[in-house]
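Chemist: What follows is a protein structure lacking sequence information:
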């Protein structure tokens, strides 16, 4: 277990992608990446290379020179994830990382996160998307009103709860979630 208060002293680096993007509307993607690279202590001569790698991996090439104010919600999420990945963190905390992304962008994001995990990074993800959880998680916890109701591999959770959450629109998703919540509370 990691004691978060002493993690920095132990040399453990965290990457954090908040649900609400913490981006400066006036800066470009490049400027954000350069700033975060500097904060992470990446030597100045390597910053362009590190930033370019993240831009390539998250498919930000056509946006990176524009002010963040012009970005779509999905592009903001990609930049926020790129910032969380600066410096190769040991632990990655991701809150709804693919929210607002088109399906193709989600796949690239998921590939990037999966590669980070393969390279030894631990990832903690919060999501309302079962599809995202299945793509990224080896263990899944379902919470209802702040309490864990289920814990285990995604397939185990689906088998135990006899469900697969696949919705085509927001209102269907909300109805399914409400029904699932009621079912969990009854058990």
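Modeler: Okay, I see it. Here the structure is a predicted model, which is why all the values come from computation and not from measurement.
Chemist: Going by C-alpha atoms from here, please, whenever you check contacts or count neighbours.
Modeler: Fine.
Chemist: secondary structure class for residue 151?
Modeler: strand (DSSP: H, G, I helix; E, B strand; the rest coil).
Chemist: element containing the residue nearest to it when sequence neighbours are not counted?
Modeler: Closest residue to residue 151 apart from its sequence neighbours, by Cα to Cα, 6 or more residues apart in numbering: residue 141 at 4.4 Å. Secondary structure from DSSP states H and E places residue 141 in strand 140-144.
Chemist: dropping in the other structure now:
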């Protein structure tokens, strides 16, 4: 079982930009059942941060606390969202954020346009400004044609797009997306991914919780795995994949003599699944690849092909959240 991993200094990746969200020692219990046992977060502005974890791990609890819907537990440290202290300035925090929960906030009895205008009223926009914002967002989310149809007639993907469009009426700089693509078909999921990428390109920070590991792999700048009330590991997708054994470099040769020389120079290598190929255990890092290529150069051997194979996020997730996994003091990812 790999050790939990988190950056421990501001020099680590992800700390070059100012934090959109930061939390120190975030705690929460329900009765005598602890859910969060002192987690730390530092989420740079203009990035996608994905929080993964098994059902019941506390992902939604984290979202509710950071979005002011739930109070943090006793003993929690300072929590800041968009630079504002959650404890002393919750109203300003609410003005800076948008929240799309697991369950749609769309009212199916009224039209998509009426849902949008209702949100504009809630944000105290003038009638003229509300209609302008509504028209712009409906066009942006490809909902103009369906705007005057009851939302109950929308497909799941359309309702999700309308849900996010409603979230954007107040022009939030931080958006919490709590499992936004659950239940959507593959085409609708990919459409939602494009929307999320577009938000980030506009400078919005996205805090994403998801059950789909490929979604986190595709979208997130940084990923944290929540397990047993602790952050078991945090890093980029590639950094997390290097935590799990099974990574290797596949070398391909066309010259049998070169293949034999490489096998001699690399005694840890095993024959690959094709003839004249070798598999060399590796975490895929630049340092490991440099060392491997240096050994081949020293032996006067040149491979005809080289590919790096790393475990996927499914492997990482299962390793970090298995019953054998026990949270302990995080360490820094080697870079």
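Modeler: Sure thing, it's come through. Note that this is a predicted model, so its numbers are computed, not measured.
Chemist: Report the TM-score for the pair.
Modeler: Scored against TM-score structural alignment, normalised by the length of structure 1, the superposed chains reach a TM-score of 0.80; 178 aligned residues with a Cα RMSD of 2.7 Å.
Chemist: Trace the residue nearest to residue 151 of structure 1 over to structure 2, please.
Modeler: In structure 2, residue 141 of structure 1 lines up with residue 224, judged by TM-score structural alignment.
Chemist: State the span of structure 1 onto which stretch 167-180 of structure 2 is aligned.
Modeler: Aligning stretch 167-180 of structure 2 against structure 1 (TM-score structural alignment) gives residues 84-97.
Chemist: What is the neighbour count of residue 60 of structure 1?
Modeler: 19 (other Cα atoms under 10 Å).
Chemist: can I assume it sits in a strand?
Modeler: No. Assessed with three-state DSSP, residue 60 of structure 1 is coil; it does not lie in a strand.
Chemist: Now do the contacts for it.
Modeler: Counting by Cα atoms under 8 Å, 6 or more residues apart in numbering, residue 60 of structure 1 touches 75, 78, 79.
Chemist: and it, what pairs with it in structure 2?
Modeler: Aligned against structure 2 by TM-score structural alignment, residue 60 of structure 1 finds its counterpart in residue 143.
Chemist: any idea how far its match lies from residue 152 of structure 2?
Modeler: Residue 143 of structure 2 sits 14 Å away from residue 152 of structure 2, taking Cα to Cα, to the nearest Å as the criterion.
Chemist: before we move on, the earlier item: now the end-to-end length of the match of stretch 167-180 of structure 2.
Modeler: 10 Å.
Chemist: cool, stretch 96-109 of structure 1 as well?
Modeler: 12 Å.
Chemist: Give me the buried stretch members for it, please.
Modeler: 96, 97, 98, 99, 101, 105, 106, 107, 109 (16 or more other Cα atoms under 10 Å).
Chemist: which residues of the stretch 51-200 of structure 2 fall in strands?
Modeler: Using DSSP state E, counting those that start in this stretch, the strands of the stretch 51-200 of structure 2 run over 79-81, 84-85, 97-100, 174-178.
Chemist: who does the shortest one touch, helix- and strand-wise?
Modeler: The reference is to strand 84-85 of structure 2. Here strand 84-85 of structure 2 touches helix 90-96, going by 3 or more Cα pairs under 8 Å, 6 or more residues apart in numbering; DSSP states H and E.
Chemist: Just give me the mean distance for the helix it packs on relative to structure 1.
Modeler: Here the mean offset of helix 90-96 of structure 2 against structure 1 after fitting is 4.4 Å, by mean Cα distance after the TM-score superposition for structure 1.
Chemist: List the buried residues of that helix.
Modeler: 90, 93, 94, 96.
Chemist: Tell me the counterpart of the last one in structure 1.
Modeler: Taking TM-score structural alignment as the criterion, the aligned counterpart of residue 96 of structure 2 in structure 1 is residue 13.
Chemist: which residues touch its match?
Modeler: Residue 13 of structure 1 touches 7, 88, 89, 90, 91, counting by Cα under 8 Å, 6+ apart.
Chemist: Can you give me the separation between the second one and residue 113 of structure 1?
Modeler: The span separating residue 88 of structure 1 from residue 113 of structure 1 equals 11 Å under the rule Cα to Cα.
Chemist: Run a quick neighbour tally on residue 79 of structure 1.
Modeler: A count of nearby residues for residue 79 of structure 1, using other Cα under 10 Å, gives 27.
Chemist: The stretch 101-250 of structure 2: helices as residue ranges?
Modeler: 112-122, 127-140, 156-167, 186-201, 213-219, 237-241 (DSSP state H, counting those that start in this stretch).
Chemist: To residue 291 of structure 2, which of these lies closest?
Modeler: Between residue 291 of structure 2 and the helices of the stretch 101-250 of structure 2, the shortest gap by Cα to Cα is with helix 237-241, which sits at 18.5 Å.
Chemist: Let me know the closest of the buried residues of stretch 96-109 of structure 1 to residue 149 of structure 1.
Modeler: residue 96 (19.9 Å).
Chemist: Was I right to think that closest one contacts residue 128?
Modeler: Yes. Between residue 96 of structure 1 and residue 128 a contact is recorded at 7.4 Å, counting by Cα atoms under 8 Å.
Chemist: that older thread, now do the contacts for the residue nearest to residue 151 of structure 1.
Modeler: Contacts of residue 141 of structure 1 by Cα under 8 Å, 6+ apart are 148, 149, 150, 151, 152.
Chemist: With residue 100 of structure 1 instead?
Modeler: 73, 74, 77.
Chemist: now do 7 Å
Modeler: The contact partners of residue 100 of structure 1, by Cα atoms under 7 Å, 6 or more residues apart in numbering, come to 73, 74.
Chemist: re the thing from before, and the match of residue 141 of structure 1, how far from residue 86 of structure 2?
Modeler: 21 Å.
Chemist: repeat for residue 43 of structure 2
Modeler: Distance, residue 43 of structure 2 to residue 86 of structure 2, by Cα to Cα: 15 Å.
Chemist: swap in residue 213 of structure 2?
Modeler: 30 Å.
Chemist: Give me the more crowded residue out of those two.
Modeler: residue 86 (23 against 17).
Chemist: Correct me if wrong: the more buried one contacts residue 79.
Modeler: Yes. In this structure residue 86 of structure 2 lies within contact range of residue 79 using Cα atoms under 7 Å: 5.6 Å.
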